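# sequence and predicted model, in that order:
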Amino acid sequence: MNGLILVPTDNERRLIESSLRIESDQWTVKTIGFGVIAAGIATTHLLLSERPRQVILAGIAGLFPGPSTETLRLGDAIWFDSVAIDGIGVGQGDAFVDAADLGWRAESEAAPTETIHLPNPPQSRASIAQPALLLTVCSGSADEDDAARRLQRVPNAIGEDMEAYAVAYACQSAGVPLRVVRGFSNRVGCRDKSDWQIAPALESVAEQLQQVLDGETS
């Protein structure tokens, strides 16, 4: 098998596949589940059973506010060049202390929250200055205060998701290159789903994927 396209949920997968044309048997789309635990386990299983040469993670994400995202709007999709994780450590809210700051690692080991850099992300149609970092969390930001605290800890975060770091960690451990494309369905911290743009975001994801698939089969 050449490649796997991994999507967290069945709903995301249906919306992506409805706009995606796969004319080659070199790519297979799989659902890996919602959240870091399900995504990490499912990705590891697929890496062992399918032996892909490359992996793409696709789905939705929240969009952080800030100068680096001023050119982006809900419904846009971009490729990320790095992923990090927030929430591994001690405490909640303003009392939170990251695992790396606690010294939770052996001298020979990377910190459990170390940023993972992704190889050669394709060019995104949406305009954004690099780097493009995706922040994975176990619990999405509940409000603007949550989002602000996360940006304070990870100032260069562009998007918030709940799977990418687990998938990236599994792929890095297996030596399989990973690319990540996410469509922005909502503002980070906005829980009012009437303001979300899930379908347009996933249509943009499918467009980005199609460019990659067409480029590799041409």
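Looks like it arrived, so ask away.

# only C-alpha atoms for contact and neighbour calcs from this point on.
Fine.

# any idea how far Gln208 is from Ala42?
Per CA to CA, to the nearest Å, Ala42 is found 24 Å from Gln208.

# which ones are touching the closest residue in space to Gln26 that isn't next to it in sequence?
Nearest residue to Gln26 in three dimensions, chain neighbours excluded: Asn2, at 5.0 Å (CA to CA, 6 or more residues apart in numbering). Contacts here follow CA atoms under 8 Å, 6 or more residues apart in numbering; on that basis Asn2 touches 26-27, 52-54.

# again with Ser19
Contacts of Ser19 (CA under 8 Å, 6+ apart): 203, 206-207.

# among the residues you listed, who's most crowded?
Ala206 (26 neighbours; other CA atoms under 10 Å).

# one more to weigh against that first structure:
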Amino acid sequence: MRVLVVTAVPVERDAVTRAFGNGTEVSVRPVPGAEIHRTGPFDVLAGGAGPASAAASAAFALASDRYDLVISAGIGGGFAGAAPVGSLVVAGRIGAADLGAETPAGFVPVTDLGFGRVWHFPPGSLVSAVAAATGAVTGDILTVSTVTGSAERAAALLAGHPGAVAEAMEGFGVAEAADRLGLPALEIRAVSNAVGPRDRDAWRIGDALAALTDAFGKLIPVLEGWTTHHDRDHS
């Protein structure tokens, strides 16, 4: 199987490819303004920060080759009590938390305005298998265009999305691109900081990147097993 992994920045891409060593890595350049690093069954792309860049880069990559699965991966913020710093999360749902409109009554998601969508649903059997293999927390991962920087905003996100375990900036964009081709999407995040007031001194980016490397080192047998059962279920 071929898997496209889309990260935001090169340091996240390198954390993924580091799981497989450097001996099998080949760099190719089918995506304008970026490059894909091929390692085993994974093509890993640093597609840029934010949902728009992630969607555009993923779409270019998906148009250049055949893939069976798309993964949005990287580091992100974890909600207190659900995903502590240093933990791993895998999305049961991938949501666009701020896609909609502000009204006098509060935020209204775009779906309540009568169009669009705000959720993508990764394959449940794959989410369960990844969580079992990696020890990841499962729940909603929210895609935001502005990273949360206050306790008030964190509380508002949880009030609107009580199943949220983490926030990041690219998952929904990657899932949108995958959906255009009818491909399943997954989101995996290693938690580098708590969602809430920004305290850079408390961030553990190095630990999160190491957790991301460790997680991808455990994924190949999971994906091979899921593909076998998935193909059998759809034969």
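Perfect, thanks for sending it. Source: prediction; values computed, not measured.

# what's the TM-score here?
The TM-score (TM-score structural alignment, normalised by the length of the first structure) is 0.84; 205 aligned residues with a CA RMSD of 2.4 Å.

# contacts for the lengthiest helix in the first structure, please.
Secondary structure of the first structure per DSSP state H: the longest helix is helix 198-217. Defining contact as CA under 8 Å, 6+ apart, one finds that helix 198-217 of the first structure is touched by 12, 15-17, 19-22, 24, 58-60, 74-78, 122, 124-125, 181-186.

# now stretch 44-59 of the first structure
For stretch 44-59 of the first structure, using CA under 8 Å, 6+ apart, the contacting residues are 1-8, 12-13, 164, 167, 170-171, 174, 176-183, 202, 205.

# from the chain's centre, how far out does that stretch sit?
14 Å (CA atoms, centre = their mean, to the nearest Å).

# what range does it cover in the second structure?
Counting by TM-score structural alignment, stretch 44-59 of the first structure pairs with residues 59-74 of the second structure.

# flag every buried residue along the matching stretch.
59, 61-62, 67, 69-74 (16 or more other CA atoms under 10 Å).

# same question, stretch 127-144 of the second structure
127-131, 134, 136-144.

# what's the answer for stretch 170-182 of the first structure, then?
170-171, 176-182.

# pick out the most distant pair among the residues you listed.
Greatest spatial distance in these: Val176 and Arg182, 19.4 Å, computed using CA to CA.

# before we move on, the earlier item: which of the buried residues of stretch 170-182 of the first structure lies closest to Glu160 of the first structure?
Nearest to Glu160 of the first structure among those: Arg182, at 9.5 Å, using CA to CA.

# quick check: which element contains the counterpart of that closest one in the second structure?
Arg182 of the first structure maps onto Arg189 in the second structure, with residues paired by TM-score structural alignment. Secondary structure from DSSP states H and E places Arg189 of the second structure in strand 185-194.

# mean shift of that strand relative to the first structure?
Strand 185-194 of the second structure, aligned to the first structure and superposed, deviates on average by 0.9 Å (mean CA distance after the TM-score superposition for the first structure).

# quick one: which of the contacts of Asn2 of the first structure sit in helices?
Short answer: the contacts of Asn2 of the first structure have none in helices (DSSP H).

# ok, the residues you listed in the second structure, which still hold?
Among the contacts of Asn2 of the first structure, the contacts conserved in the second structure (both residues aligned by TM-score structural alignment, their matches' CA atoms under 8 Å) are 26-27, 52-54.

# what's the counterpart of Gln123 of the first structure in the second structure?
Counting by TM-score structural alignment, the partner of Gln123 of the first structure is Ala131.

# packing partners for the helix or strand hosting that match?
Per DSSP H and E: Ala131 of the second structure is located in helix 124-134. With contacts taken as 3 or more CA pairs under 8 Å, 6 or more residues apart in numbering; DSSP states H and E, helix 124-134 of the second structure sits against strand 88-96, strand 137-143, helix 219-233.

# mind doing that once more with 10 Å?
Applying 3 or more CA pairs under 10 Å, 6 or more residues apart in numbering; DSSP states H and E, we find helix 124-134 of the second structure packed against strand 88-96, strand 137-143, strand 185-194, helix 205-217, helix 219-233.

# before we move on, back to that, neighbour count for Ala42 and Gln208 of the first structure, which is higher?
Gln208 (24 against 20).

# the more buried one -> the second structure?
Match for Gln208 of the first structure (TM-score structural alignment): Ala215.

# with Pro112 of the first structure instead?
Per TM-score structural alignment, Pro112 of the first structure is aligned with Arg117.

# what's near enough to touch its match?
By CA atoms under 10 Å, 6 or more residues apart in numbering, Arg117 of the second structure lies in contact with 95-96, 99-100, 109-111, 176.

# one more pass at 6 Å, please.
Thr111 (CA atoms under 6 Å, 6 or more residues apart in numbering).

# separation between it and Ala175 of the second structure?
12 Å.

# now Val127 of the second structure
On the measure of CA to CA, Val127 of the second structure and Ala175 of the second structure end up 15 Å apart.

# ok, now Met1 of the second structure?
18 Å.

# can you give me the buried ones in the helix or strand harbouring Ala100 of the first structure?
Assigned by DSSP H and E, Ala100 of the first structure belongs to helix 99-102. Of the residues in helix 99-102 of the first structure, Ala99 count as buried by neighbour count, 16+ other CA under 10 Å.
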